[in-house]
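Visitor: no sequence on this one, just coordinates:
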C-alpha cells in the first residue's frame, strides 16, 4: 500500500489505538432471509422562527446483488419534515463522515441533526454526563436529512455471503453508497427532489467517488450541490512522502495559522489581522518556498538563508531547526517542535488543542489531543440519543471508528498516480452538470486536511471556478465544535441548499 494512499486510514486508526472489532453477524438460520430492522418515531425542532415537525426513521436498508440476495445492511437515520406535498420543492441531503471507517455521528450530533452535543469551552470533553440540546442550527428548515453509516461503521455490516472487505475501498464504498441512495430515493419517492451530498474528511473523497458512480453512468442521479467539509481529494498536496515537496507547500500556511494561534509569531507586524497574515503565508509558499524546494541542493546559500528566515517568521520554528530539516518539516515533527520547550504537542485534527508529552525528545506526538478531547462525548451522546429518543434497542457493538481495515485505495480511472486523486471525477461532474455547486469548507487550524492543500487542488484546470465556493473558519477539522464557526458553517450549507 502506498503511503499517500493510506494517509487518512492511518490517521484515525493510530489516533484511537484500538483493535478492530468485528460486528456481530445477524443471526439467521440456514436459508433464511433476514428482515431489515427499522424504528420510526416523531419529533420536532425549532430552527430560527420555524417549528419543524418530522418523522425520524432509524434502521437498515439491505443492499442486494444482481440475483437479489442481500449483501449488506446499511444503517441510516432519516429525518423527513411534515407538510411537503410536492417533492420538487423539498431538497434531501445525504450526510456521511469519513475515516474511512467512521460512522456519521460527528455530523449528526455535532452540527446538522435535530439534537446537538454541546462541548465545554475547555478542550477536553471529560466524562458523562454530556449536554445534548435541541439544535437551533439544524438545516432541517431547508432539507430532509439522511445520515448514512457505510459498511463496517455504526451498525452497518456485510450480510449473507459477503464480507466487509467487499465494501472497503474507494470504488467499493462508492458503489455501495450509490446503491443505497438509489434505493432510498425509490422507497421515498424522491427522485425529483433536489439532491445534496454533505461529507467530512474522507467523506469528501467519498463524494468524488459517489459523483463518479451517480453521474458517470447512463442511469444518472444528478446532484444539485455538495459540501466538502475539511477537504481531501488529491493526496499529493498534503502528503510529505520522499520526493513529494508539494506536500510541504500545502501544509505550510496551516503551520503558520497554528503558530499564530499559539502566539509563536509576531502578530503586531500584521496588525493583528490573521487574514492578512495568511495571505502573506500563501504568497510566500507559492512564490518563494516552493521554488526553493524545487532548486534543491542547487539553491544559492544566501537565498536559502532568506527563505529559512522567512519560513521561521511564519511557522514559529527556529532557523536552526529548519536548516537541519532542509526546510522540509513533516506534520508530526511540526506537532512536536512548535511547543517542545513547554513539554506540549499540538493537535493534528485541530491544532488549537495541546497534549502533554512525557518524552521530551520524541519526533512524533504520543497521540492526537484533538481527537481524544472529543471522542467519548460523541459516542455516548449518539448511543443515548438512539436509545432514549429514537427507540433503537440494539445492544450490538456500535463502531464509532476503527472497525474498517485493509482499505483498497485503487481508484481505477481516477488517474495513474501514486497518490489518490478523485478531483477529476468532481471536475467532470461539474462539466456535465451545470447545476452542480461545490462548497469547500476549511478550518484554518486543520492540519489533517489543510486549507491551502484544498486551494492548490481546486486551482487546477477543469473546475468551473464560479461554482466553487470556499469558506473558512477559525477552527480545526471539525469546525463545528467551535461555536462561532458552527453558526457560520451551518449558514453556509443552508445557503448552498436554499439559494
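Guide: Structure's in. What do you need? For clarity, every value in this text was computed on a predicted model and none was experimentally measured.

Visitor: from now on I want contacts and neighbour counts done on CA atoms only, so please keep to that.
Guide: OK.

Visitor: what is the end-to-end distance of stretch 209-222?
Guide: Using C-alpha to C-alpha, to the nearest Å, the end-to-end distance of stretch 209-222 comes to 14 Å.

Visitor: so which bits of the strand ranked longest in the chain are buried?
Guide: Ranked by residue count and defined by DSSP state E, the top strand of the chain is strand 50-64. Of the residues in strand 50-64, 52-64 count as buried by neighbour count, 16 or more other C-alpha atoms under 10 Å.

Visitor: okay, pairing it with this:
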C-alpha cells in the first residue's frame, strides 16, 4: 500500500565515527573475518563526485550501540549497487542500443555489520518498506537501525529540533542489517530509455530487489550466512515474490520471511472495494480494525474492557453472520438486513442510518471520515489512533493521512542530517556535490500492478495476488518459516486481512505450522508505539534465533 502520500520524510544520527570513503571495487570482504574495519583509502580515492553516477558507490564508518545491555561494535556501509531490468546481459556480444539508452537503476542501501563475527555465524536480514515506490527510511530510523527518531505516540510531533537516540530495539543484537531503498528513491536514481517502465511495476520491482540481494551476497561474501527478509506494507507483497524468485532464479534459499502489515492479495483491500462489486471480503476483513479504532476513540457503548477478547468476538461475527449477509446481496431479508446494521453499529460506533444507507458496506476512507466526523475530524488511515482536522468535512474520503502529517517531517529531517553527518553520504563539504534524498519515487500513477504468478505465464492479473509465490517458496523449501506482524489500528492493511491470507495460502496443511502471527496495540508502522516496538524486536529476534540454523 502507499506509504503516506504527500509529506514524506526521513531520520537522523547514529553515534559512530567515519573511517573511510572508498570505491566499492575496493570494498572490504565481510566473510569469515566478518566486519573487519575497512582500510583507510588514499585521500584522492573516494566516492565518485558525480551525484548521479551509475557506478557502485560506498562510504564506510564505525559505530557502537547498546541493545538490551549488550554493547555492539559495528561497521556501517552506505552505498549503491547497480541493477538492470529483465533480459539484460553484460556479456551479450551485440548491443542494439547505446549504453546510455539502456535502462539502469542505482539502488541505495545502508548496511550494518557486527564486528568480529564470521559471516557463516552471523545472520543477515534485508529490510525494506513498501509504497510501492517508498524509501526505507521508516524501518531504518523508526524500528531497527542503531539510532531511532523519537516521535509523539499518537499526535503530531512538534517541529524541529528532533531527537535521535540509541536504539535499544535495533535488531543488530541478532542479525546484520541491510536497509534497501526501492528503485528511484533515496540516493538511488534511474537512467536510460523507458526507465520508469523498466522498474515501476510489481514484477520489475521484485526482480530488481532479487538481483540486488544476490549481488550484495556476492560482493560482501555473505552467501553462507543465514538469510532473512523483513518487508513492510507493499514490502510484504514484494517479499512474497522475492522469496520465490531468489529460490527459482538464483538458487538461494531463505531461512525466514518476516512480514509487517501484510497485503498479499489486492482483491482484499478496503481502500476502494466498490470498484470490485461482488467481492465483499474486504468489508468482512476490515471490520475488526474498524471495531478496534472505535474502541480506541471510545465510540462504543458499552466499552469492552479487553480489546483482544472483543476483537475475537468481532472476527467471529465478521466471518459468519456478516459474511453470510453480504453474500446474499439484495436477497437478504429486510429483518436480517436491519439486524446486521444494528450489530455493525454496536461494533463500529457508526450511526445505524448511515450503515443502512451504505448497504452495510463501508470502505476505509468512509469510516475514517465518519467515525469522528461530527467534530470535523478524520482518523488516520495507516494508524487510526491518529486524527486530524478535515480539509473538506463534506468529502467522502479524507484528503490526507493524519499519521503521515504527524510523523513525516521528523523522519525526513532526521535522516537527511544522519546520512550526511554520520554516514557521510549525500554530499557535504568533504564528500562532494549535494544529492537529494528522495523518500518517494512518486511512482504510484505509473505503477504496473500486473503480476505473473509462478508456473502461470499467462496469468497477468490486473491487481497482484502473490499468495502462490509465497506458497511455492514454502513448498520448495519446507523449512522456510514465515512471521506475520500486525497492528490492530491499521486501516491500510487491516490485521484480519493478513490472518485470512495466511489461512488461505495454497500450501499443505502440514506447512501451516511454519507460520506465526503477532498483533500489537499500534497501527501500520507498529514501531511508532514504543511498547509495541519492544514487542516487535523481541518477536523478530526470537524468530531469527529459532531459524538461523546456527549451533546454540
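Guide: Now that the structure is in, tell me what you want to look at. Here the structure is a predicted model, which means the values were calculated and not measured.

Visitor: let me see the TM-score of these two.
Guide: The pair, once superposed, lands on a TM-score of 0.91 when counted by TM-score structural alignment, normalised by the length of the first structure; 477 aligned residues with a C-alpha RMSD of 2.2 Å.

Visitor: CSV for the buried residues of strand 50-64 of the first structure, including distance to residue 98 of the first structure?
Guide: CSV is the format used below for the buried residues of strand 50-64 of the first structure (distance: C-alpha to C-alpha, whole Å):
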residue, distance to residue 98 of the first structure
52, 29
53, 29
54, 27
55, 26
56, 23
57, 22
58, 20
59, 20
60, 20
61, 20
62, 21
63, 20
64, 24
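
Visitor: closest one of these to residue 235 of the first structure?
Guide: Proximity to residue 235 of the first structure was ranked across the buried residues of strand 50-64 of the first structure by C-alpha to C-alpha; first place goes to residue 63, at 30.2 Å.

Visitor: identify the residue of the second structure aligned to that closest one.
Guide: With the correspondence set by TM-score structural alignment, residue 63 of the first structure lines up against residue 83 in the second structure.

Visitor: the counterpart of residue 301 of the first structure in the second structure: how many residues sit nearby?
Guide: Residue 301 of the first structure is assigned residue 334 in the second structure as its aligned equivalent, the criterion being TM-score structural alignment. Neighbourhood size, residue 334 of the second structure [other C-alpha atoms under 10 Å]: 10.

Visitor: name the element the residue in the second structure sticking out farthest from the centre belongs to?
Guide: Distance to the chain centre peaks in the second structure at residue 335, reaching 43.4 Å (criterion: C-alpha atoms, centre = their mean). For residue 335 of the second structure, the element it lies in under DSSP states H and E is helix 334-348.

Visitor: contact partners of the helix or strand following that helix?
Guide: Downstream of helix 334-348 of the second structure, the first helix or strand assigned by DSSP H and E is helix 352-357. In this structure, residues lying in contact with helix 352-357 of the second structure by C-alpha atoms under 8 Å, 6 or more residues apart in numbering are 338, 341, 342, 344, 345, 361, 362.

Visitor: tabulate those residues (TSV), appending distance to residue 56 of the second structure and neighbour count.
Guide: Below are those laid out as TSV (distance: C-alpha to C-alpha, whole Å; neighbours: other C-alpha atoms under 10 Å):
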residue	distance to residue 56 of the second structure	neighbour count
338	63	17
341	59	25
342	60	17
344	55	25
345	57	18
361	50	21
362	48	25
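
Visitor: of the residues you listed, which pair is most distant in space?
Guide: In the contacts of helix 352-357 of the second structure, the most distant members under the criterion C-alpha to C-alpha are 338 and 362, with 15.4 Å between them.

Visitor: circling back: and the helix holding residue 335 of the second structure, what other elements does it pack with?
Guide: For helix 334-348 of the second structure, the helices and strands in contact under the criterion 3 or more C-alpha pairs under 8 Å, 6 or more residues apart in numbering; DSSP states H and E are helix 281-296, helix 323-328, helix 352-357.

Visitor: that helix against the first structure, how far on average?
Guide: Between helix 334-348 of the second structure and its aligned partner residues in the first structure, the average distance after superposition works out to 0.9 Å, using mean C-alpha distance after the TM-score superposition for the first structure.

Visitor: which residue ranges of the second structure form helices?
Guide: According to DSSP state H, the second structure carries its helices in the segments 137-139, 195-199, 202-219, 234-250, 281-296, 307-317, 323-328, 334-348, 352-357, 364-370, 402-421, 467-476, 495-503, 530-547.
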